[in-house]
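S.K.: With the sequence up front, the predicted model follows.
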Amino acid sequence: MSLAFTDIVGLEAAKQALLLLAVNPALAGVAIAATVGSGKSTLARAFAALLPEGAPFVELPVNVTEDRLLGGLDLEATLATGARAIERGLLARAHGGVLYADGLNLLDRSIVAHLMEALASGVVRVEREGLSAAHPARFVLVGAYDPSDGEVPRGLLDRIGLIVPFAPQTDARLRAEVVRRNQLRKGEAEAGALPSASSRLRNEAADDETHMLRAMIADARARLPHVRVHDEQVQALIQAALSLGVEGNRADVFAAQAALAKAALDGRDRVDDDDLRLAVRLVLLPRATRLPEANESYQAQDEQPRAPEEPGRSERDEPNGAPQVQSEQLEALLLSAAEAELPKDVLNLPFAMQQRGRSGSRGAALNNRRGRFVRAVEGDPHGNRIALLQTLVAAAPWQAVRRAGTRSSAQLAIRKEDIRIKRFRDKAGMLYIFAVDASGSMAINRMREAKGAAIRLLQDAYVHRDQVALIAFRGGRAQVLLQPSQSVERAKRELDVLPTGGGTPLASALLTAWELAQQARGRGIAQVTLVLMTDGRANVGLDSQASADKAGLQREIQQLAALLRAHGVRAIVIDTQANYLSRGEAPKLAEWLGGRYVYLPNARAEQIAKALT
């Protein structure tokens, strides 16, 4: 039998946070930091029993795919009808209830982005592979994580109201009680299927407590719209947030909502000081980025002359029943309580750690075998992993035609053109080196179109947070216009002013690209892709002798291409030569590089961008 919410020993702050969330869904979620084996997952699942009747409790696996998260094609219905049918994902299934994620800090970045969007909008949108749908997805998020495994993304923490920071369990009595209860349950389980009388009594007591908590939560939910928080109390929360270095306005709203939920749960219609203290503890303190200043300001407040009281009026009462306490006094009260709970090193709090260590995220590398599956493309199944679902989707509309004339109506006919292979994105960085031919022959052969295609490719690389370098080659040698960077604007400026004319030092471009690739590997960038935009008509070598000898120039280029290929540099050659002028130089260059060949004059920039995948 699973443990009841009240049976779980310890984790008191987490229990308080979950009860507030059950009362007030406007808090959006709870993030619980605790070590492995602390009972955080057991507590979250026990929380499901406190939800209103019919409210879903959906678990989000750490390795969840985007298809399962957002929803996608209902394969069985699609194959049966020949028309695409959409299946709801986990976000939509959690609508009206709880989405539980254990390992919140281990979720993939794209999954976190979809989760943040659903929390903000309350809707999950499916726009992929010809599918288009929108499902309601208003849920509260209960997340648990072990801080030793890394940080939870700042943006996700910013969208949920309650954060329970890590606190090591140092109470020996509580730990002993956990062991005692575990041994008791283990002994009863080994004794046989029939529970003892004492076990039945404990289970009945736990059921009674669960029913009582559900009734309390239901009553608090009904009371919540009528609970009032005074302006001075809100001002005190805001000032406390500023003193603790809490950024953004969401925290202020969440703090007020937490105080309202606590008052409703206690059966009151007005917020009091204890409610504010709990809001500071669960909302503001975990977001603190600095210690509050010394208490001189509070002492100065006490020395200020007090306004005379009106006859017959209590010091703490107003006609409307709101407490007559200055926001400065409340702020001092809240900060004094906060200081008592702040860790000695405030930089260990999650928001302070992320503020201290902020840095741009590196892109991920596309590859054929490992990492996170990001898309399916047409391709050869040999040496690649087949995307089965996408292959069936491509084949489904043609089944009626293909079955015609066959004996078995149940036979599934899949052809070569239906095959889709998987593309993955791993955590290693990727560098795109754009080498643009600016020679005289290139100026004749659609330099403007080449620049447009390059800009589109740069933008696509930026979306995936990849780094970009830009090489131009003309005259006697190649030149690095842009060192590896994520700035599309800088690359666009360099392309806009790129001069043209002169010889075609293709060998120098290949050597420069190899040098950039080696430097990138030294910085830990795992994969490098060279995008060559050229007509392939080289006429300038690394030295004057090679330039004079056409065969020697060809050998030089062939050797450099083999060097790039041997070092694992992926290559894409975009041919800018008109068909009637072409002698097959660019296709031959792509062959030497072991890369992909794309013909620019017959392709739009969008089509060329797909070559990067």
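M.R.: Okay, I see it. Numbering: from 1, shown residues only.

S.K.: CA only for contacts and neighbour counts going forward, please
M.R.: OK.

S.K.: Check the gap between Leu115 and Ala255 for me.
M.R.: 22 Å (Cα to Cα, to the nearest Å).

S.K.: The two: which is more packed in?
M.R.: Neighbour tally, Leu115 and Ala255, criterion other Cα atoms under 10 Å: the higher count belongs to Ala255, 28 against 18.

S.K.: Let me see the contact set for the more buried one.
M.R.: 161, 237, 276, 279-280, 283-284 (Cα atoms under 8 Å, 6 or more residues apart in numbering).

S.K.: Columns secondary structure on top of those, output as JSON lines?
M.R.: Below are the contacts of Ala255 laid out as JSON lines (DSSP: H, G, I helix; E, B strand; the rest coil):
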{"residue": "Gly161", "secondary structure": "coil"}
{"residue": "Leu237", "secondary structure": "helix"}
{"residue": "Leu276", "secondary structure": "helix"}
{"residue": "Ala279", "secondary structure": "helix"}
{"residue": "Val280", "secondary structure": "helix"}
{"residue": "Val283", "secondary structure": "helix"}
{"residue": "Leu284", "secondary structure": "helix"}
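
S.K.: from these, which single one is nearest Ile421?
M.R.: Gly161 (41.3 Å; Cα to Cα).

S.K.: Quick check: chain neighbours aside, which residue is closest to Pro153?
M.R.: Asn105 (6.9 Å; Cα to Cα, 6 or more residues apart in numbering).

S.K.: sorry, back to before: a markdown table for the contacts of Ala255, including neighbour count and distance to Val98?
M.R.: Converted to a markdown table, the contacts of Ala255 look like this (neighbours: other Cα atoms under 10 Å; distance: Cα to Cα, whole Å):
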| residue | neighbour count | distance to Val98 |
| --- | --- | --- |
| Gly161 | 28 | 15 |
| Leu237 | 28 | 28 |
| Leu276 | 26 | 26 |
| Ala279 | 29 | 21 |
| Val280 | 26 | 24 |
| Val283 | 30 | 20 |
| Leu284 | 29 | 23 |
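
S.K.: how about whichever strand or helix holds Glu190: buried residues?
M.R.: Using DSSP states H and E, Glu190 maps to helix 172-191. Neighbour-count burial for helix 172-191 flags Val178 (criterion: 16 or more other Cα atoms under 10 Å).

S.K.: again with stretch 271-291
M.R.: 271-272, 275-291.

S.K.: got another, please set it beside the one above:
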Amino acid sequence: MTGALADALIAASLLARSPAALGGLCLRGGGPARDVVLDALHNLLPDPTPFRRLPGHIDDDRLSGGTDIAASLAAGTVVLQRGLLQDVRGGVLVVPMAERLRSDIAGRVAQAMDDGQGFVLVLLDDGTEADERPPPALMERITFDLRLDSVRAADLAVVLPDRVEPLASPSLDQEVLKALATIAEALGVTSMRPLLQAAAAACAHAALAGRGSTEMADVEAAARLVLASRATRLPPDPEAPPPAPPEDEAQESESHDDPEDGESLPELPEDLLIEAARAAIPPDVLNLIASGRATRSAHGGGAGRRARSGLRGKSLGARPGMPGGGARLALVDTLRAAIPWQPLRQREPVPIGAGPIRFRRDDLRVRRFEERSATVTVFSVDASGSAALSRLAEAKGAVELILAQAYVKRSEVALVAFRGEGAELLLPPTRSLTRAKRALGALPGGGGTPLADGIAMARQVADAVAARGRTPMLVFLTDGSANIAADRSRGRARAQDDAQRAARALAAAGYDAVVIDISPRPRPEAARLAQAMRARYLPLPLADAKALKTAVSLVSTPERTPSRPGA
């Protein structure tokens, strides 16, 4: 059995032993291995434990309970129906494709968990990108976040753990809690919730082993299963010498270490535990730490900005409002709002033309949808100088790789090249791979570096993209060194000033951007350019097309700014 599957089965055993304290788990990928873990959890829980799946299209009344429209119309009075959250009380709620769960549904599930409705939450994450994760509101309420991608078919023939009667919760030693806090601090876990979850996991692990108190084996398991997946930084190198304490503190510590006082308590092997937690950090978390984006996000990478719509997109439920102007009537929600008032309204005088159900203006509900705008990645490439050939080869390969995913991510690509006396739009926004290859094949190189013109041209393209309701993402491939000013005159000092001015104008426009330093060694000019345009700075001197495409994907998640309700 692989380590990933073994850890998942251990997590299922701990969860079955302490469901209220541990909350649930998230299983990423795995296919048949995921079914093995779910079967193990089902066998470990007492009979009969309800297992329910959360449909992706569920509405508020089916989730939380509400008015049964058909029964109420037939009975002439309000008939309430139970919701899924009431049906799953004391059981397990499984959420398939949790990375696509709507934020309003996630909020209601999180509220139910906080209210103590007593169910175990299992999130099934099928996201393929690092940023495609379940909603943070649910991830922070469950203890385990496990990957099953590395499980092989030969490892699936496992013996499921046996059901064990719950034992009394073992005591948590203060040294164990201190060790967990030290590990959490080393991994950059600043929230108290994961630390409390790790402590609960350590107690459950001790109970699973039949111990009355926690030991170092329980701490190691809690650090591996709970804290490693939440790391936001790598622990410090244990081989680096610690800083020397001040002389007064050193003298004070020497006075306390008097051998006449007897031997001190043995210290826990925290360095070994930190190294074990470091080795258990998932690869995707390591990549996010390396890119400076270890904080998880629930949105898919490279997706466009969200915009409210009354006609199409993902349903957000209904809201009070008048139909018209692009807003459509939500009939079922309107009936649901009007039915509770019918007993009172039936006593009023019957207006002319009134039907069996009497509506008021406040009962009307209209549909709400949310759609994402298409994204356009605008490459602005420095095609000047002797290194142009290698830079252009990288840009060509990255553009082709990104275009290969264009239809999946609703993204387009544009290409601006600046060289000689100015900048030129070589490839307008397109999703056509054939057109891109044709334009890239004719991309020239050599000459001066009109960096200011390149930034200005990229901004013009971004303005045109934004005017069509799309989301621009600007990527500059340059070393930041300019020698052609905005007025076509030569001179490094003036050219650098013009480039800084153009960068500040781009920052004022509010576009998301990244500056990729492709010089052989990182240059301060490129870093200053990124700072001026409030963009991410990424030194990538030895990039190939695949590395460049990966870098752009990691930084191309623009901020989401939903419009006001009803817009």
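M.R.: Okay, I see it. Keep in mind that what you see is a predicted model, and the values were worked out from it rather than measured.

S.K.: related to what we said a few turns ago, save the contacts of Ala255 of the first structure as JSON lines, and put in distance to Ser41 of the first structure too.
M.R.: Shown next, in JSON lines, are the contacts of Ala255 of the first structure (distance: Cα to Cα, whole Å):
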{"residue": "Gly161", "distance to Ser41 of the first structure": "19"}
{"residue": "Leu237", "distance to Ser41 of the first structure": "31"}
{"residue": "Leu276", "distance to Ser41 of the first structure": "28"}
{"residue": "Ala279", "distance to Ser41 of the first structure": "23"}
{"residue": "Val280", "distance to Ser41 of the first structure": "25"}
{"residue": "Val283", "distance to Ser41 of the first structure": "21"}
{"residue": "Leu284", "distance to Ser41 of the first structure": "24"}
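
S.K.: ok, back up a step: which of the buried residues of stretch 271-291 of the first structure fall within helices?
M.R.: 275-279 (DSSP state H).

S.K.: Can you tell me which of those is closest to Val528 of the first structure?
M.R.: The nearest one, if we look at these relative to Val528 of the first structure and count by Cα to Cα, is Ala279, at 49.3 Å.

S.K.: corresponding residue for that closest one in the second structure?
M.R.: The alignment partner of Ala279 of the first structure in the second structure, by TM-score structural alignment, is Ala222.

S.K.: Same question for Leu19 of the first structure.
M.R.: In the second structure, Leu19 of the first structure lands on Ser13 (TM-score structural alignment).

S.K.: once aligned to the first structure, how far is the helix or strand containing that match on average?
M.R.: Secondary structure from DSSP H and E places Ser13 of the second structure in helix 3-17. By mean Cα distance after the TM-score superposition for the first structure, the fitted helix 3-17 of the second structure averages 2.3 Å away from its aligned residues in the first structure.

S.K.: Which residues belonging to that helix are considered buried?
M.R.: Applying 16+ other Cα under 10 Å to helix 3-17 of the second structure flags 4-5, 7-17 as buried.

S.K.: Repeat that for stretch 101-118 of the second structure.
M.R.: Applying 16+ other Cα under 10 Å to stretch 101-118 of the second structure flags 101-103, 105-106, 108-110, 112-113, 117-118 as buried.

S.K.: Kindly provide the distance from Asp149 of the second structure to Thr128 of the second structure.
M.R.: 11 Å.

S.K.: and stretch 546-555 of the second structure, which stretch of the first structure?
M.R.: Going by TM-score structural alignment: stretch 546-555 of the second structure matches no residues.

S.K.: Near the residue nearest to Glu209 of the first structure when sequence neighbours are not counted, how many other residues are there?
M.R.: Closest residue to Glu209 of the first structure apart from its sequence neighbours, by Cα to Cα, 6+ apart: Thr6 at 7.1 Å. Neighbours of Thr6 of the first structure under the rule other Cα under 10 Å: 16.

S.K.: how about Leu334 of the first structure, secondary structure?
M.R.: Per three-state DSSP, Leu334 of the first structure ends up helix.

S.K.: hang on, it packs against Leu276?
M.R.: Yes: judged on Cα atoms under 8 Å, Leu334 of the first structure makes contact with Leu276 at a distance of 7.3 Å.

S.K.: tell me, what's touching those two both at once?
M.R.: Shared contacts of Leu334 of the first structure and Leu276, counting by Cα under 8 Å, 6+ apart, come down to Leu237.

S.K.: residues in contact with stretch 111-125 of the second structure?
M.R.: 19-20, 23-29, 85-86, 88-99, 133-134, 142.

S.K.: Ser150 of the second structure matches what in the first structure?
M.R.: In the first structure, Ser150 of the second structure lands on Pro168 (TM-score structural alignment).

S.K.: And for that match, the neighbour number?
M.R.: Quick note: Pro168 of the first structure (other Cα under 10 Å) scores 9 neighbours.

S.K.: Report the secondary structure state of it.
M.R.: Criterion first, three-state DSSP; result for Pro168 of the first structure: coil.

S.K.: so what's it up against?
M.R.: Pro168 of the first structure touches Ala34, counting by Cα under 8 Å, 6+ apart.

S.K.: tell me the secondary structure for Met430 of the first structure?
M.R.: strand.

S.K.: The residue nearest to Pro153 of the first structure reaches Ser148, doesn't it?
M.R.: No: when contacts are counted by Cα under 8 Å, Asn105 of the first structure is not listed as touching Ser148 (9.9 Å).

S.K.: Those two: which has the busier surroundings?
M.R.: Neighbour totals were compared for Asn105 of the first structure and Ser148, and Asn105 leads with 22 against 11 (other Cα under 10 Å).

S.K.: so what corresponds to Arg423 of the first structure in the second structure?
M.R.: So, by TM-score structural alignment, Arg423 of the first structure is matched to Arg367.

S.K.: neighbours of the closest residue to its match other than its chain neighbours, just the number please.
M.R.: In space, Arg367 of the second structure comes closest to Ala318 once its chain neighbours are excluded; the distance is 4.7 Å by Cα to Cα, 6+ apart. Neighbour count of Ala318 of the second structure, defined by other Cα under 10 Å: 20.

S.K.: In contact with Ala318 of the second structure, which residues?
M.R.: 330, 333, 365-368.

S.K.: how about it, secondary structure?
M.R.: Ala318 of the second structure is classified as strand under three-state DSSP.

S.K.: The first structure: which residue goes with that one?
M.R.: In the first structure, Ala318 of the second structure lands on Arg375 (TM-score structural alignment).

S.K.: I'd like the buried residues of stretch 101-118 of the second structure as a markdown table, with distance to Ile402 of the second structure and secondary structure appended.
M.R.: Conversion of these to a markdown table gives the following (distance: Cα to Cα, whole Å; DSSP: H, G, I helix; E, B strand; the rest coil):
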| residue | distance to Ile402 of the second structure | secondary structure |
| --- | --- | --- |
| Leu101 | 26 | coil |
| Arg102 | 27 | coil |
| Ser103 | 28 | helix |
| Ile105 | 32 | helix |
| Ala106 | 31 | helix |
| Arg108 | 36 | helix |
| Val109 | 36 | helix |
| Ala110 | 36 | helix |
| Ala112 | 41 | helix |
| Met113 | 40 | helix |
| Gln117 | 45 | coil |
| Gly118 | 45 | coil |
